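Asker: Mind looking at a prediction? Sequence and model below.
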Amino acid sequence: MKSDLLLKYNVPTPRYTSYPPANYFHEGYTSNDYTEAVIASNQEHPDYISFYIHIPFCPRLCHYCGCNSYPMAKKDVVAAYVDAVKKEIMQVLPLLDKSRKISQIHYGGGTPTAIPLHYLKEINELLLSSFACIEHPEIAIECHPGYLNEKHWLQLLEAGFNRFSIGVQDFDTEVLQISNRTPSLLAVEEIFSILRSHNVKINMDFIYGLPKQTIEGFAQTIRKAATLNPDRLVTFSYAHVPWVNKNMLKLEEAGLPSAEDKSMMYRKTIDILTGCGYKPVGLDHFVQPDDALYVALQSGMLHRNFQGYCTRATTGQVYAFGVTAISQLSSAYCQNVRGIEEYIGIVNRGYLPVMRGYALNKEEQLAREVITALMCNNRMNWKELSEHIGLDVETIQTDISYDPSKLEEMKNDGIITYTPEEINITDDGMLYIRNVAAVFDPLMRNGASKRFSKPV
């Protein structure tokens, strides 16, 4: 039956790290639209502020990467880019209500740790000097351990980061080599020793579905990771989208694992990590039992943005800076231009570097709430959703054209259980949670044609 489910449901489906997904954004959305959305966001929920900074440079481009990344640039280009990021920040900050508080700052890429690290400290100081923070804000950075020595890790600590996502991807050097990924410069145990002495949180990131990976080989990687006892482990399913990154064709030529093997890697990971005491959160996170994400999951209060999972208690509207950075406001998304030179030029001329965006209508905003609840909490309770957004259940269901008959087949396949009060994803259905979410997606329901990766 499980192989039948894989054949049936392993079809291209949105990843739903946002709703609508980014490939629905359009270039008719302008910088004026974004300015108006930022001002309006001061009166919308959530109240807190989350900042995202995109650093696009990489010492070496990994073949599997679907992010907007560029080969490491010369010093003067990096300096000009950082200067432009600061200028963009200073264009947006005056539009924000100064009584609001920072809940999160997150750096992604590219490789944020590829540039001189004092730049990161300068950006943090600019943001943190402009607003108060909630108690225990998360200041997080994605780190490539292939290029960081002990001094570098200490510099990151000095810059104020309190959560480190270490991009290991796999401990098998053959897997890394074929993926064009540089192994860790320091032993991972040494990195943990440095960071643990400063009482910060540590994530470890892995990817399954790469060439040369086997079910047992990836299991060995996960077992080793578990012995280090990180606060969170994240296991991303490799998304093969060569129309985004042509280097992915090199991985295809090398031979990608089958969907069945990827499915077994995922299930083996669950068995290993739950056996070590970790709790699964969403599709790809495993956390300690006392982690805020798991506590939020238990109460149906887990949330997600482009940067990953967070609690509703700490999530903020996201104001993003840098090339292709995506701002996530209550009623709109906005993405910056892609090219580094173009970005620097626009910002230096005093304009916001908007490339495209999307304004959500009422139905889409409600659909986002339903999809987010399912994707984050593995269930969706109509009463809880009603209390969260302040609308009665009947109005919500009418406005999103809810049709429970569309769930009947999934119920019969053992993907979900549902009652008039609640929809739950089963253990067997976790791999196909994106398919369940798609039932509530008006854009998919209306036949919009976009390209997506497969769930497995």
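Answerer: Right, received. Where do you want to start?
Asker: CA only for contacts and neighbour counts going forward, please
Answerer: Noted.
Asker: Please enumerate the helices of the stretch 51-200 of the chain.
Answerer: In the stretch 51-200 of the chain, the helices defined using DSSP state H, counting those that start in this stretch lie at 75-92, 118-128, 150-158, 173-178, 188-196.
Asker: Nearest to Asn435, out of those helices?
Answerer: Of all the helices of the stretch 51-200 of the chain, helix 173-178 sits nearest to Asn435, with 29.7 Å by CA to CA.
Asker: quick revisit: now the helices of the stretch 51-200 of the chain as a markdown table including distance to Ala225 and mean neighbour count?
Answerer: Output for these, formatted as a markdown table (distance: least, CA to CA, whole Å; neighbours: other CA atoms under 10 Å):
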| stretch | distance to Ala225 | mean neighbour count |
| --- | --- | --- |
| helix 75-92 | 34 | 18 |
| helix 118-128 | 28 | 16 |
| helix 150-158 | 19 | 15 |
| helix 173-178 | 15 | 16 |
| helix 188-196 | 9 | 15 |
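Asker: Check it against this one:
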Amino acid sequence: MSTIDLEKFSRYSRPGPRYTSYPTALEFSDAFSYERYLERLRSETGPLSLYVHLPFCRSACYFCGCNVVFTSKEEKLSEYVDYLKREIELLADQIDTSREVIQFHFGGGTPTYYKAFELDEIMKHIKKHFPNWSEEAEISVEIDPRFFNEDQMKVFKSHGFNRISFGVQDFDPKVQQEIHRIQPYETTKAAVELARKYGIESINTDLIYGLPYQTLESFQNTLRLARSLDPDRLAVFNYAHVPWLKKTMRKFDETTIPSPEVKLQILQYTIDYLTSEGYEMIGMDHFAKPEDELFGAIAKGELHRNFQGYTTKGGANLIGIGLTSIGEGQRYYAQNTKDMKAYEAAIDAGRLPYERGVELSDDDVLRKSVIMELMANFSVDIPRVEKEFGIDFADYFADALEKLEEFEEADLLSITPEAIRVHPTGTLLIRNIAMPFDAYMNKYEGQKKSFSKTV
């Protein structure tokens, strides 16, 4: 990648979505009713992707933007397992359970905060009610190396888990102390070696740049240490500083957070270093070895993006299970309640713990297709879009194409009647490039407390 103009690029730093969904979660509301949600669940066909949220953590990591519940009480964890099992039973009454499960993911919180027998109990209950699993299913879990043991690993192996993502964030002791997550390199190394011992075929490590006290030099060392673990994939996320949403982020002295220029230096170095080490950039924040299926998918233009990140399992109906989980159907998003008492009360009443969502219009479906293709494959096949949706692309998206002219003039992308193609340096601004296609962005213009910064 050519050296970027840091000053020019930093001017693009503005609030913008990460586009794990379109429309974004800011558009979710109770206008998409519970009854309508059930109709959608019953009517959809095709493969299933199941996501189970285990929200508990022992203590707060101050950078975290996830929906978590902090507790040291084991009875709270076991009570939640009972409610999860009842929610699974309620879902099984609404969904054709003969549909094939092609993807499964445990997210958190800290899934491995649970004991091995509890994880086993959850998996057995899911498989009892959703018994048709593809032999090629992607079965994954997020793991905090500080809470991981061999008994848990044996459970994952017995249930066919084939992908593990280890949360690292940063190896620098000063950064770890500031973000309230002390995790020595040796702890992470032991966790990765345990997963390798049990034959896990795909290991991912998560890093975050833009955290307090990070410098280019400190992150270079973090990258070298992460590389020494030989992960099959690395996710390198831009820290989303949203203190108006997450109180723990208010603990940071904002003067210690790297400037946009430093963050761009870190990102450019990350791309150059990992590609020199044999990884390929996948989407806006993932890197994979060339033999990885994600790389094969992007080469064919078949990479997909959803709430679980980048995947080859496109077209599946994502069912969110557990507190605050989000599901994605062909023409809707649906989110469970974030409040534990409301979650339990709904299930006690024999109702799914659904709270809000959005039903997609024809325009939403079209724009989602374009935005997700940009986010996943850094390009848009214009004739494909025109054929699939029966539109004239240049006419329908005239305003978006006009906004993209500045990126074309800066040689960050090219536009022809055949395609929009984002150039390598333009991929650093892929969120900015996708935003002109977002019909909802105008209402957030000028609002500082809407999204995290794009740079």
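Answerer: That came through, no problem. All values reported here derive from a predicted model rather than from experimental measurement.
Asker: And the TM-score between them?
Answerer: For this chain pair, the superposition-based TM-score is 0.93 by TM-score structural alignment, normalised by the length of the second structure; 448 aligned residues with a CA RMSD of 2.1 Å.
Asker: re earlier: for Gly357 of the first structure, find the nearest of the helices of the stretch 51-200 of the first structure.
Answerer: Of all these, helix 75-92 comes closest under CA to CA, at 16.3 Å.
Asker: Give me the neighbour count for Leu303 of the second structure.
Answerer: The number of residues packed near Leu303 of the second structure is 24, by other CA atoms under 10 Å.
Asker: An error on my part: the question was meant for Tyr107 of the first structure.
Answerer: 23.
Asker: list the contacts for it?
Answerer: Tyr52, Ile53, His54, Ile55, Ala140, Ile141, Glu142 (CA atoms under 8 Å, 6 or more residues apart in numbering).
Asker: and the two most separated of the residues you listed?
Answerer: Ile55 and Ala140 (13.3 Å).
Asker: the more surrounded of those two?
Answerer: Per other CA under 10 Å, whichever of Ile55 of the first structure and Ala140 has more neighbours is Ile55, with 28 against 22.
Asker: From Val323 of the first structure, how far off is that one?
Answerer: In this view, Ile55 of the first structure and Val323 of the first structure are 8 Å apart by CA to CA, to the nearest Å.
Asker: Nearest the geometric middle of the second structure, what residue?
Answerer: The second structure has Gly309 as the residue nearest its centroid, 3.6 Å off, counting by CA atoms, centre = their mean.
Asker: who are the neighbours in contact with that one?
Answerer: Thr20.
Asker: That one corresponds to which position in the first structure?
Answerer: Using TM-score structural alignment as the criterion, the counterpart of Gly309 of the second structure in the first structure is Gly308.
Asker: Quick check: end-to-end length of stretch 190-209 of the second structure?
Answerer: End-to-end distance of stretch 190-209 of the second structure (CA to CA): 23 Å.
Asker: Residues contacting it, please?
Answerer: By CA under 8 Å, 6+ apart, the surrounding residues in contact with stretch 190-209 of the second structure are 145, 148-150, 153-154, 157, 161-170, 219, 226, 229, 231-239, 263, 266-267.
Asker: one more time with 6 Å, if that's ok
Answerer: 145, 162-169, 231-239 (CA atoms under 6 Å, 6 or more residues apart in numbering).
Asker: and if you look at stretch 97-105 of the first structure?
Answerer: Contacts of stretch 97-105 of the first structure (CA under 6 Å, 6+ apart): 48-52, 131-134, 137-139, 314.
Asker: That one spans what distance, first to last residue?
Answerer: Using CA to CA, one end of stretch 97-105 of the first structure lies 17 Å from the other.
Asker: same thing with stretch 170-179 of the first structure?
Answerer: Termini of stretch 170-179 of the first structure sit 10 Å apart (CA to CA).
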